[in-house]
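1. Okay, sequence plus prediction incoming.
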Amino acid sequence: MKKLAILICVVMLFNGCKIGLNGASIPAEMKTVSVQLFENNAPLVIPYLSSQFTEDFKTRIRNQSRLSITQNDADAVFTGNISNYEIVPVAIQDNKNPTPGANRLNIRVNVKYTNNLNPKLSFEESFERFEQFKLDGQSIQALEPQLIKKVTAQLTEDIFNRAFANW
């Protein structure tokens, strides 16, 4: 009987605990957020990048917070643009016939975050991430979608953490 009472106490204790691993500290009064389309202003334009980045960021907010995404009268607003998209060689393989041994996809996003509940927490910053890759006989076009997905995931995490986890 004593063991059962201890077990019930332990279960009740852990039941009352909530552990969040993403580090988000969103104020209780913040209920809504607006994410405007991140226009692609990069010199090299990938047609689907703008909508994919915007949707990936909305998905991150939905999955890692309790915030509702709305178009108007939001407690917080994200606007911005994709200012750079480039693929550059980072390692040369052969001195006689120089070919890239590795390449790097760079994406930079300018973000303006407006916190309408606490303007002191608003910011305007650039975020940049990259993914290094080898072609290994494949074309850049074949690898590009998965590379963009990886870099976009890193960028949306950085922006989310900056806005909601104060990182």
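-> Nice, thanks for sending it over.

2. hey, let's count contacts and neighbours off CA atoms from now on
-> Noted.

3. Would you confirm that Ile61 belongs to a helix?
-> Yes - checked against DSSP: H, G, I helix; E, B strand; the rest coil, Ile61 lies within a helix.

4. quick one: it from Phe78, how far?
-> Distance check for Ile61 against Phe78: by C-alpha to C-alpha, to the nearest Å, it reads 11 Å.

5. Among these two, which residue is more densely surrounded?
-> For Ile61 versus Phe78, neighbours defined as other C-alpha atoms under 10 Å are more numerous around Phe78 (23 against 20).

6. And the residue nearest the centre of this structure?
-> Thr156 (0.8 Å; C-alpha atoms, centre = their mean).

7. All the helices of this structure, in order from the start?
-> 2-15, 49-64, 140-164 (DSSP state H).

8. Same list, those, but as a markdown table with distance to Ala102 please.
-> Converted to a markdown table, the helices of the chain look like this (distance: least, C-alpha to C-alpha, whole Å):
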| stretch | distance to Ala102 |
| --- | --- |
| helix 2-15 | 49 |
| helix 49-64 | 23 |
| helix 140-164 | 12 |
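
9. Looking at those, spot the one closest to Ala28.
-> helix 140-164 (12.0 Å; C-alpha to C-alpha).

10. Between the helices of the chain, which one is closest to Phe38.
-> Nearest to Phe38, of the helices of the chain and by C-alpha to C-alpha, is helix 49-64 at 5.6 Å.

11. Give the buried residues for the closest one.
-> Judged by neighbour count using 16 or more other C-alpha atoms under 10 Å, the buried positions of helix 49-64 are Leu49, Ser50, Gln52, Phe53, Thr54, Glu55, Asp56, Phe57, Lys58, Ile61.

12. What helices and strands are in contact with that helix?
-> strand 39-40, strand 68-69, helix 140-164 (3 or more C-alpha pairs under 8 Å, 6 or more residues apart in numbering; DSSP states H and E).

13. Below is an additional structure, to be compared with the one above:
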Amino acid sequence: MKKIERVKNYELRRGRPAVMSYRFRIWSLFLILNSSLLPLSCGKYSFTGTTLDPTIKTITVNTFTTSAAGGPANLPIQFTEKLKEYYQRYTDLKVVPSNGDIILEGSISGYDVLPVAATASDQAAQNRLQVTAQVRFSNTKDESKNFDQPFSFYQDFPANQTLSQNESRLLPKIQDQLVLDIFNKTAADW
């Protein structure tokens, strides 16, 4: 009992609590270093949340087309480039022009302005810009992951303003969310 009190008194005189003994600090450092190496052993997961098979090395993003009656003429090209950039930034995949291990393609199938939030006089208080992308995903390593489905997102704007007044502000937000949704479905398997 006296030995424990002497150790505590020694530690307190040196300005350290008894809990932070030399052995405790070394053991803590050892645990921290070992736990930081743990994610490196997990081949299928990463800090970005992707669950791509480690054998997948390349992606092809074919230029999207448009089948919607509306929207900027360069919308499909902008959307395709955003997809490529997102995969390059958040995965180790190499973007190739053709024959990738995974392939994304599709079209902008909807570009709609819809009235929402009606007022007492049956007029819209807000309008909604909604963009829909029909996406075909092919995984050459695991065909059970293939799909063909629509992704849709919207942003609202005041009814007393025109679409052209708001389009340049709303469209990037919509595209970013669509890209994130597609990425989560294809690379994060959500």
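-> Nice, I can see it. Computed from a predicted model, the values in this text were never measured in an experiment.

14. before we move on, the earlier item: please tabulate the buried residues of helix 49-64 of the first structure in a markdown table, including the columns distance to Glu124 of the first structure.
-> Shown next, in a markdown table, are the buried residues of helix 49-64 of the first structure (distance: C-alpha to C-alpha, whole Å):
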| residue | distance to Glu124 of the first structure |
| --- | --- |
| Leu49 | 21 |
| Ser50 | 19 |
| Gln52 | 21 |
| Phe53 | 18 |
| Thr54 | 17 |
| Glu55 | 20 |
| Asp56 | 20 |
| Phe57 | 17 |
| Lys58 | 18 |
| Ile61 | 18 |
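
15. How about the contacts made by Gly70 of the second structure?
-> Residues counted as contacts of Gly70 of the second structure (C-alpha atoms under 8 Å, 6 or more residues apart in numbering) are Tyr111, Asp112.

16. And it, what's its match in the first structure?
-> Residue pairing (TM-score structural alignment): Gly70 of the second structure is matched to Leu44 of the first structure.

17. Okay, buried residues for stretch 106-122 of the first structure please.
-> Those buried within stretch 106-122 of the first structure under the rule 16+ other C-alpha under 10 Å are Asn106, Ile107, Arg108, Val109, Asn110, Val111, Lys112, Tyr113, Thr114, Asn115, Asn116, Ser122.

18. which one in the second structure is aligned with the fifth one?
-> Using TM-score structural alignment as the criterion, Asn110 of the first structure maps onto Gln134 of the second structure.

19. Its match contacts Phe151, correct?
-> Yes - if you go by C-alpha atoms under 8 Å, Gln134 of the second structure and Phe151 touch, sitting 6.3 Å apart.

20. sorry, back to before: okay, among the buried residues of stretch 106-122 of the first structure, which ones form the most distant pair?
-> Most distant of these, by C-alpha to C-alpha, are Asn106 and Asn116, 31.5 Å apart.

21. how about Gln141 of the first structure, what's its partner in the second structure?
-> Using TM-score structural alignment, Gln141 of the first structure lines up with Ser164 in the second structure.

22. Can you give me the neighbour number for its match?
-> 8.

23. The closest residue to Thr156 of the first structure other than its chain neighbours and Gln154 of the first structure: what is the separation?
-> Among residues not flanking Thr156 of the first structure along the chain, Phe57 sits closest, at 5.4 Å (C-alpha to C-alpha, 6 or more residues apart in numbering). As judged by C-alpha to C-alpha, Phe57 of the first structure and Gln154 of the first structure stand 10 Å apart.

24. and of the buried residues of stretch 106-122 of the first structure, the nearest to Lys3 of the first structure?
-> Among those, and counting by C-alpha to C-alpha, the member closest to Lys3 of the first structure is Asn115, at 50.2 Å.

25. Would you confirm that the closest one contacts Glu124?
-> No - the pair Asn115 of the first structure and Glu124 fails to qualify as a contact (C-alpha under 8 Å) at a distance of 11.3 Å.

26. I'd like the distance between the counterpart of Leu121 of the first structure in the second structure and Asp189 of the second structure.
-> Aligning on TM-score structural alignment places Leu121 of the first structure opposite Lys145 in the second structure. Applying C-alpha to C-alpha, the value for Lys145 of the second structure to Asp189 of the second structure is 9 Å.

27. how about Asp181 of the second structure, what does it touch?
-> Per C-alpha under 8 Å, 6+ apart, neighbours of Asp181 of the second structure: Phe151.
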